[in-house]
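Colleague: Can you look at this prediction? I've put the sequence above it.
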Amino acid sequence: MTDSQKQEVAISDNSLLLISGVARKAARTGALAGAAITATGMLSAAALSTYFARQVVVPPSRPEENLKVFSVGYPVEPRREDEHPTTITLNATPATRAPGEYGLYFDGGTHFAHLGEVLSYQPYEEKVVRRVISVESGDLSKIVRGRLSGVIARTPETAGYRAEEITLNLPVGEAPAWLVHPQASYRDYPQESTPKPSTTWAIMVHGMGVTRAETLRALEATQSLGLTSLHISYRNDRDAPPSDDGRYGLGFTEWQDVDTAIEYALEHGAQDVVLFGWSMGGAISLQTMDRARHRRAIKALVLDGPAIDWLQLIEYQTKYNRLPLRIGELGISMISKPALNIFTGLKRPIELSKMSWTRRPGDIRVPTLILHSLDDTYVPASSSQEIAMKSPLVDFIPFFGATHTREWNVDPQKWTNTVIDWLKIRLG
């Protein structure tokens, strides 16, 4: 080797030495290059695993508006000052191309529009044009970016239902909830009327990173069944107070908040309850069934796109994001092992084995309906299908063409009729 080549190797090795003290120590033993590369790989894996694990348990400060808006259209151009937009052109994605009605948050989530069906799709330009049904707030003509949502109404009133705002005293503090009595529809019961008594309540548990507005899509079903519905907020969801560590428990801690909601229902006339859960709300509902003080009051579960098995889901997300399997494995350790909680900020480890129901199907003790899209690439339906095969108490209904927790949006009639027909039998 020439002196010049030796110098190049030395420079390269010295740059690697800067990575960590492990490599510096290895240099003294003569294993410089190999140890440095190993240290680099270890640190990269640790950093990536930490990021991966924190993405799972750290609540987002604000949902990202990752959808580009190219233009909005008006029925007559140039637009009159009092005219509202009738179309919007978005970048084409599986979500923006899907059939159905959706919500569009914009201006940092402060404003909202209700979008209708796809009018045209331009694959070469990667653009899709959808109908604008209404603009609840904000100036859509100035929009640049937005966030598509399965929410089509942000409050019970805008969804067409009278509601009472109540406060639940959760273990973490006071949190708001909507209480919707039977016969609350403005359309079906335009006059104020005394609600029929409901001895079965539906308690609605939304998913990760969203709010209780997600659960309003179930109101047509629960109103048809004459159920009182309680749409709750829970720790770390922006409406309720944070937990002491400010981290999601993936259901392992949030069940306590649902238990409080069940207690409220029982104190106000309910004899039993049905839990509705979307995504992580499904995981929360399953933990409530398993661990809550008032679990005997739970008569059935209705789960939409649920996180049935967190171990399978983390492994899937590792592969889906084209990461080495060891990244997911280390991320699982960071979430579930007390010694590694420093990486995630969790005050207490999450026992992911208890959150993985395909490994414990015999512990499902109440009738459970799962509605899950086979085109869900965020929480795949495979775990839902597997638990339905393993447990005689679980019924699985597939949907097609819907992205995560948007089964109702793609086919609201199928979703509503399925829930009504299934619950009629279970509620007697």
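Modeller: Perfect, thanks for sending it.
Colleague: hey, let's count contacts and neighbours off CA atoms from now on
Modeller: Will do.
Colleague: in the stretch 1-150 of the chain, which spans are helices?
Modeller: Remark: helices assigned in the stretch 1-150 of the chain by DSSP state H, counting those that start in this stretch are 3-17, 21-28, 32-57, 94-97.
Colleague: Second structure follows, compare the two:
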Amino acid sequence: MVESRRAASPQYVVIVKAALAAISMALGAVLALWGGIAVRMARKVVTPAARIPDCRILELDTSAQTITLTRTPDTELAGRYGLFTTGTERYLKLGSVLSETADTVKRKLLTHVGPQARIVRDAAFSGWYYERPEELHLPFSPELVGSALGPCPAWLFPAGEGEIWVIQVHGRGTTRAECLRAVPIFHALGITSLVVSYRNDGEAPRSRSGTYTLGATEWRDVDAAVGFARRRGAKRVIIMGWSMGGAIALQLALNSAHRDLIVGLILDSPVVDWRIVLDYQARLMKLPPAVTRLAITVLGADWATALTGAGAAIPFRRLDVLARSAELRHPILILHSDDDGFVPSDASHDLVVARPDLVELDVFSVARHTKLWNYDQERWTGRITRWLTQRGFVSERVDADR
């Protein structure tokens, strides 16, 4: 009876209400914080990003032509790479690793740097390697591909009889120069290369919102490039996509008005399901799963476009190629590293399981994101050449190593 009277006392009720109010306010604050983080994450996903420094230059030895960088999973990789810098040099080609410690990596400089060079220490490590088409020493012409938004710049590298083409599609936050390293292999095999741009990539026309749709609309600009190839005499077209370019290539294969002309896809480190990628990247940032789910919900909602800055809701179900795997009609070669670090290879493995009749996967274990050519050019080139030969796209193997 004493306990009942206490529970019913006005003072006790006031204390309980105050506690509940405090809990409610704290919960509301947490939800508001998560909501704010989710919106920022959503904006980041669809906003074309500037290149972000991911390492530091610790020493530049212009007499020995070497450079020492902070050690990261990327800077320690074997092979040839690029380094975006600022100062008197904006881009450097890097060669093999000469020495390393627990915290540093010394590499050979393949771009000559003079003693008067002044370079900012913050830099961005890259798999591009080639920055300009002239560096390939192959005949090419600048072209403009007409799209619904306007002319999209492209580079055309003619080869062979001109009947089989490969259209190269770059990834998120990059430009068409990313694709240049693949041109020599196709040229040596007699395949014409068209290296294209698409809306909001900094070279092609800007949409009204200026944001990515993660492949949902970008594929239309690449479809215009397939039409361009048809008008120039192409009888068969292969689409090669890098990272988000892989997502664009897959949407093109599913939706193109020129599906009859497309004969195959080659995908390097591709996005197959954006939800898997966003969940993975959120875990890297140690964000709660609820934040990721909320960010995906925000991106996929019409009502939230004003918050994200996107021109339209992102149709994640339509972009999920695993869910739509039964609709695929073209043979696909995927090259993906299990240590990608940006786009996990899980969905690539799952697509092979879903469509073993069409999809082949060459798994690297140490190559990181879109750096497979850089890490092991011989293996990368050989695998693509074998796939093209086995599919009858080329009649014989040619030494495509440059």
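Modeller: Cool, the structure landed. The structure displayed is predicted, hence computed values, not measured ones.
Colleague: wait, which of the helices of the stretch 1-150 of structure 1 is closest to A297 of structure 1?
Modeller: Closest to A297 of structure 1 of the helices of the stretch 1-150 of structure 1 is helix 32-57 (CA to CA; 29.3 Å).
Colleague: As a markdown table, the helices of the stretch 1-150 of structure 1 with mean neighbour count would be great.
Modeller: Formatted as a markdown table, the helices of the stretch 1-150 of structure 1 follow (neighbours: other CA atoms under 10 Å):
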| stretch | mean neighbour count |
| --- | --- |
| helix 3-17 | 13 |
| helix 21-28 | 16 |
| helix 32-57 | 18 |
| helix 94-97 | 18 |
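Colleague: Switch those over to a markdown table; also include distance to L325 of structure 1.
Modeller: Formatted as a markdown table, these follow (distance: least, CA to CA, whole Å):
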| stretch | distance to L325 of structure 1 |
| --- | --- |
| helix 3-17 | 25 |
| helix 21-28 | 24 |
| helix 32-57 | 10 |
| helix 94-97 | 27 |
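Colleague: So which of the ones you listed is nearest E315 of structure 1?
Modeller: Of all these, helix 32-57 sits nearest to E315 of structure 1, with 11.4 Å by CA to CA.
Colleague: what ranges do the helices span in structure 2?
Modeller: All helices of structure 2, identified by DSSP state H, fall at 2-8, 10-46, 183-188, 218-231, 244-255, 274-284, 289-299, 305-308, 316-319, 346-354, 372-375, 377-390.
Colleague: Residues in contact with the first one: which ones?
Modeller: By that I understand helix 2-8 of structure 2. Applying CA atoms under 8 Å, 6 or more residues apart in numbering, the contact partners of helix 2-8 of structure 2 are Y12, V13.
Colleague: for the residue mapped onto W278 of structure 1 from structure 2, what are its contacts?
Modeller: Counting by TM-score structural alignment, W278 of structure 1 corresponds to W242 in structure 2. Neighbouring residues of W242 of structure 2 by CA under 8 Å, 6+ apart: V169, H170, G171, C179, L267, D268, S269, P270, T370.
Colleague: Turn the helices of structure 2 into a markdown table, including distance to V363 of structure 2.
Modeller: Shown next, in a markdown table, are these (distance: least, CA to CA, whole Å):
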| stretch | distance to V363 of structure 2 |
| --- | --- |
| helix 2-8 | 66 |
| helix 10-46 | 26 |
| helix 183-188 | 20 |
| helix 218-231 | 26 |
| helix 244-255 | 16 |
| helix 274-284 | 18 |
| helix 289-299 | 28 |
| helix 305-308 | 35 |
| helix 316-319 | 23 |
| helix 346-354 | 9 |
| helix 372-375 | 10 |
| helix 377-390 | 10 |
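Colleague: Would you mind finding the longest strand in structure 2?
Modeller: Counting residues, the longest strand found in structure 2 (DSSP state E) is strand 91-100.
Colleague: quick one: it aligns where in structure 1?
Modeller: Using TM-score structural alignment, strand 91-100 of structure 2 pairs with 112-121 in structure 1.
Colleague: For the matching stretch, list every residue counted as buried.
Modeller: The neighbour-count check on stretch 112-121 of structure 1 (16 or more other CA atoms under 10 Å) flags F112, A113, H114, L115, G116, E117, V118, Y121 as buried.
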